[in-house]
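Undergrad: Have a look at this prediction, sequence included:
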Amino acid sequence: MADDQNGPAHRHDEAGHTHDDVELIEAGTTPVADATAAGVAPQKGPYQTWRTYAPAAISLVLLLAGIALDYFKVIWFRDPIRAIWYVVAYLPVGWPVLRRAWTSILKGNVFTEFFLMGVATLGAFAIREYPEGVAVMLFYTIGELFQDAAVLRARRSIKALLDVRPDEVTVLKNGQAQTVKAATVGIGDVIQIKPGEKVGLDGTMRSDGGTFDTAALTGESVPRSITKGEAVLAGMINRQSLVEMDVTTPYQDSKLSRILKLVQQATGRKAQTQEFIARFAKIYTPIICLLAVLITVVPYFLVVDYQFADWLYRGLVFLVIGCPCALVISIPLGYFGGIGAGSRQGILVKGSVFLDLMTQLKMVVVDKTGTMTKGVFTVQEVKPVSIEAAALARLTAALESKSTHPVATAIIDYAQSLRRTGGVAGVHGGGEDYESVPVENVEEIAGHGLKGTVEGKEMLAGNAKLLRKYNVPFDESLTQIPYTIVMTAINGQFAGYFIIADEVKPDAADAVGRLQKEGIRTVMLSGDKSAVVEIVAKQVGIDEYYGDLLPEDKVAHVERLKAELAGNPKAKLAFVGDGVNDAPVVALADVGMAMGGLGSDATIETADVIIQNDEPTKIATAVKIGRATRRIVWQNITLSLVVKAIVLVLGAGGIATMWEAVFADVGVAMLAILNAVRVQNLRFD
């Protein structure tokens, strides 16, 4: 392929082709951000569509008319009129290719597909095979248009991300709403989001709450409720009333902007197969040219009745057949299609190399919190003593409202849910809201819990050490419960306890099962208590698990696990995490995967694959996409090489004509492209 990149403003030739976009995919530098400017055919609008397809249509009409005039032996259709007719039919599709060939030669890149097509078709004209010369260039052009349309289709799912970031936002200044460019808004400014409007910047909710569609960022179809003080991200869509938010991140640093940058770089890391084909084409094309010359010249010394025109025709057929466009286009397009298929599934793959690596996974190591669990503490069970559950929850929440600890938040959320539903598990009478309960003399005892006066009663809420400190008797066996326990006491008497734990994601067990069906060993590494890790691991079916790990311990375990796979160079390890402390092991793994919805920025930046909707089952989906992509790529390689080898032999022997050559080149390329596009239509459930 030619390496002629003139920028977005010059990507069209006279025929409306977009070779540069195809070449950029081959080069691994596809400008996704400039996808609209690039004008990949077919474009929107009647003028652009006409401009794209008119040259090929004109050539086709003139070619068919010329063939008909030849067939009926019309008396006036003779040279020079016949030659002029076919030259006119040739120029709309041939001139852009000849021009590109010349431009490439000036840049030192001689042996391109443009050069091969130009020499072959001009040679056909030289031996007065006018219809075949026009037909070869016409079908080559049609193949290019077909490739452009396939590239556009492959890019739509990724390019769609660009449409979710609005350029303008409504800023509140001195109580007045003003529409300004999102890039000019500073940190601390207040912006207003109307119902149905997309959020343009990252920030925190200033209003009491709102409901947002987060599908653009996470792929999650269920709207998310966001309350005051919680994060609102660019790309979300406000689904209810007018809300306000405080901007916390500049436009260029928002989470969506970073995702778009990752998308733009997604084709930059090429798979080994793709790199091999690019190197192969650089060697293969000059060899084809040399063999074509030898086929034309050498028989002069070996054949008695040597006819130059006949052997030149064979050499030209050999050139057309040998054009490597089926390989150099369909293979990167196959990988690009795989990246697009992943994007539609909420999986961002940062390069085709990682699609290949996904096919070699033999071990997947996962973090627990935020990866296999929701990463949010919730009250799993409440055990009251001589008091109703709802009343205990209300009093404890009133005391815990003076703390910012995640455990306190879990109890407050639980009390609020009881208030909304009027009770839980058959216990009714939520009573007054906890916010109306008088709380005085609150003292937070580090490492123990809270002490205070609630409704005039002395109340404790904390761990076992807190109750021991104030000599409150309780059942010591409660300390054996592996989860977080919040014990309470009222006026020196044990009042009950709350069991608080992180919830396992609903699809976690299914995710592990799918990986195991693919022959992939699963391991869990967590900094949580070993007893909790064991419960979660058994609940989801993990093969091997370790708890009480510091970040450096996780690194040591991953290094050990990689050493176990060292005997098989094609066996790779993936690590899936979401927290800042997971970034070192994500970087260490052969394939680092991050949960992008809740994941930390450091982990997302380090990861090779990002699961935007936080669903563990997407790990197995990514593996399937990688395997499907690689299978299709090798199908294309095999198809292209086998068909070309057969027809090359037939062409050198004088059996194949230009028409067979057209099939071997353009026909095989189109079949390979159709196969490459197929990855986007496969189901990966």
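TA: Looks like it arrived, so ask away.
Undergrad: Every contact and neighbour count from this point should use C-alpha atoms.
TA: Fine.
Undergrad: Chain neighbours aside, what residue packs nearest to residue 625?
TA: Using Cα to Cα, 6 or more residues apart in numbering and skipping the chain neighbours, the partner closest in space to residue 625 is residue 338 (6.4 Å).
Undergrad: That neighbour is in what secondary structure piece?
TA: Here residue 338, judged by DSSP states H and E, is contained in helix 325-344.
Undergrad: which strands and helices sit next to that helix?
TA: Contact analysis of helix 325-344 by 3 or more Cα pairs under 8 Å, 6 or more residues apart in numbering; DSSP states H and E lists helix 19-27, helix 130-159, helix 272-297, strand 347-349, helix 352-358, helix 617-652, helix 668-677 as its packing neighbours.
Undergrad: Let's see that with 7 Å instead.
TA: helix 19-27, helix 130-159, helix 272-297, strand 347-349, helix 617-652, helix 668-677 (3 or more Cα pairs under 7 Å, 6 or more residues apart in numbering; DSSP states H and E).
Undergrad: let's bring in a second model and compare:
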Amino acid sequence: MSTEHLKHSDPVVESKHSCAHNHSDAHQHDGEHEHDHDHGDASKIKTYFPAISSLVMLVLGIVFDSYLKLDGFTGIIRLAWYALAYLPVGWPVIKEALEAVAQKNFFNEFSLMALATLGAFAIKEYPEGVAVMLFYSIGELFQGAAVNQAKGNIKALLDVRPDTAMVLRDGIYQAAKPERVTIGEVIQVRSGEKVALDGELISEGSSFNTAALTGESKPKTLRQGELVLAGMINLDKVVELKVTKAFADSSLARILDLVQNASTRKAKTELMIRRFAKIYTPIVFFLALALVIVPYFVAENYIFKEWLYRALVFLVISCPCALVISIPLGYFGGIGAASRNGILFKGGNYLDAMAKVNTVVMDKTGTLTEGVFKVQQVQTQDMDSNEFIALVAALEQKSTHPIAKAVVEYAKEQNQKILDATEVEEISGHGLKGMVNNSQVLAGNIKLLNKFNINTAPELQDIIETIVVVAINGQYAGHITIADQIKSDAQFAIESMREQGVSQTVMLSGDKNSITQKVAKSINIDNAYGDLLPEDKVTHVETLKKDETKIVAFVGDGINDAPVLALSDVGIAMGGMGSDAAIETADVVIQTDQPSKIATAIKISRATKKVVWQNIALAFVVKAIVLMLGAGGLATMWEAVFADVGVALLAILNAVRIQKMKF
């Protein structure tokens, strides 16, 4: 799906929030229709005018009836006044009921509300008929505001899509639509502008605001050759990028697609309520009908108007709005709260699954570690360390190996002038050999020095980390310890997961087992396994899943993690640097690349589920009480309005509370 299409027809951002259609799936049947109220800024007056006009006429009518007691305010004039008050809020609902009936959907809250209020008019309870429909409409307006708030994070995300890109054509930068820029073209991004497409940074470097993509407010500095993503904001000087992905395939487009599709994947609780509503609504309709008919045969002094009023009250109370509004809104609120924290859930069903997770399995490289090699220590034999690094870096700059790059990067950080190396030869599986400043330099593993019969220090065999062993002019000169840096929040992540009820943490890695065990011990992981192939990771997760009490989440970032992500109960991808395959396969994407967000995702999931079940309990308890009162003739239309609209509003406010929580 192209983002150009998303921009113009976005199901997530559109304001579909009628009692049936904001949660429309709760009432939808085959061949159903859309009920769409326009709540855009340009049409606020149009949105609120029906409710305001009805409210004004209702209040005036009550004043005319009860206080001024106007002689002329009777009969057809009184009926016409309240009918005019009713129509602005009642006609849209009646229209929906008729459209539903045309599609053979006879039992829904539209038909319940229409029957109840028209019935009130039939027994000349005009003010109550208007009031029920008016408060129903006001409830929808509150719901619309709640939905818009819940969708605010996603809408803000959509707003980061740039409309134009400055692309280099015919020697000058020209404005063009991002979707018309091709891979390989060069675009310019000025200070303060949004990046339109993913691209490789050609310029020296700049700082970028990545909040729209990751939720991280701290600017990120990127250097020449690094990848800049669409949606980032350039904070410094003018930069040029070489486009690496088409607009529709950019990271931003992928995120938008994930978030948009989230609203279509329903949680089990939400699906249960959908099934319940389809059974519940016809039952209460026939119960209301029985409430009118049965007393005729069993009650003394049967008064049709009295029993009809009870049935109408029963219908108003029974409307399932509180359930069908608040449950989808609760899940959407959870998805929105997670998005604000840099976590993308692909659906409410994954929020439900995440809340049950008790076992977390993690890849090491790129998940718990940075995935970038760094020089940890430089050890020399009777030689100045700066001179040592300068000689080794001269040789290593001729290689593209990640370890070689780490040595060169370290030399630059130490402000060392990198010398020229000549006669450089790469010895496969061993390392490099070359001449630097008229000295022969060997840099590689211990096997390289053994090959040239150069003695090394015995203690080198005991070093767990990766090392670059160096010899100069046939003599061992020292070594450089290289390691993948553990992420700053990795240990906190493990602690936080335990606080959230995760009983077992496991780390799987293709790295050598000694390094894997050291990392696991340093951050207190329960079990760790190294020297694994991708299929070995699958085997480990399959073994864990044999225990039915374990709900397993797997966290990874590489393309080789895709099979395990698909196999686990919840697959979590580290999205900032993760591969496309991992992100597409995962159920949850952590945009910030912070492992501590795993615990945050669990916390948000559990908070969402708690709120959803609170709403279910509230709706059932209040409605059950008022239904009994209504059937017994002890509740009026006004209590019915509270049981329907009041409970719905309370449920909405409770669902919106997720957005206010701090995680």
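TA: Perfect, I can see it now. What you see is a predicted model; the values in this text were computed from it and never measured.
Undergrad: most neighbours per residue, which of the helices and strands packed on helix 325-344 of the first structure?
TA: Comparing these by mean neighbour count (mean count of other Cα atoms under 10 Å), strand 347-349 comes out on top with a mean of 28.
Undergrad: Which stretch of the second structure lines up against that one?
TA: On the second structure, the counterpart of strand 347-349 of the first structure by TM-score structural alignment is residues 343-345.
Undergrad: At the geometric centre of the first structure, which residue do we find?
TA: The first structure has residue 348 as the residue nearest its centroid, 2.3 Å off, counting by Cα atoms, centre = their mean.
Undergrad: roughly how far apart are the residue nearest to that residue when sequence neighbours are not counted and residue 637 of the first structure?
TA: Taking Cα to Cα, 6+ apart, and ignoring the residues beside it in sequence, residue 348 of the first structure has residue 610 as its nearest neighbour in space, at 5.0 Å. Relative to residue 637 of the first structure, residue 610 of the first structure is positioned 29 Å away (Cα to Cα, to the nearest Å).
Undergrad: now residue 312 of the first structure
TA: Residue 312 of the first structure is 29 Å from residue 637 of the first structure, by Cα to Cα.
Undergrad: Helices of the stretch 501-650 of the second structure, residue ranges please.
TA: Counting by DSSP state H, counting those that start in this stretch, the stretch 501-650 of the second structure has these helices, from start to end: 513-522, 534-545, 562-567, 580-585, 597-631, 637-641, 647-660.
Undergrad: Next, format the ones you listed as a markdown table and append distance to residue 477 of the second structure.
TA: Shown next, in a markdown table, are the helices of the stretch 501-650 of the second structure (distance: least, Cα to Cα, whole Å):
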| stretch | distance to residue 477 of the second structure |
| --- | --- |
| helix 513-522 | 25 |
| helix 534-545 | 38 |
| helix 562-567 | 43 |
| helix 580-585 | 43 |
| helix 597-631 | 44 |
| helix 637-641 | 86 |
| helix 647-660 | 59 |
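Undergrad: Hmm, residue 107 of the second structure is touching residue 283, no?
TA: No: between residue 107 of the second structure and residue 283 there is no contact under Cα atoms under 7 Å: 9.1 Å.
Undergrad: Mind telling me what residue 371 of the second structure corresponds to in the first structure?
TA: Here residue 371 of the second structure is matched to residue 375 in the first structure, going by TM-score structural alignment.
Undergrad: residues touching its match, list them.
TA: Residues in contact with residue 375 of the first structure (Cα atoms under 7 Å, 6 or more residues apart in numbering) are 369, 502.
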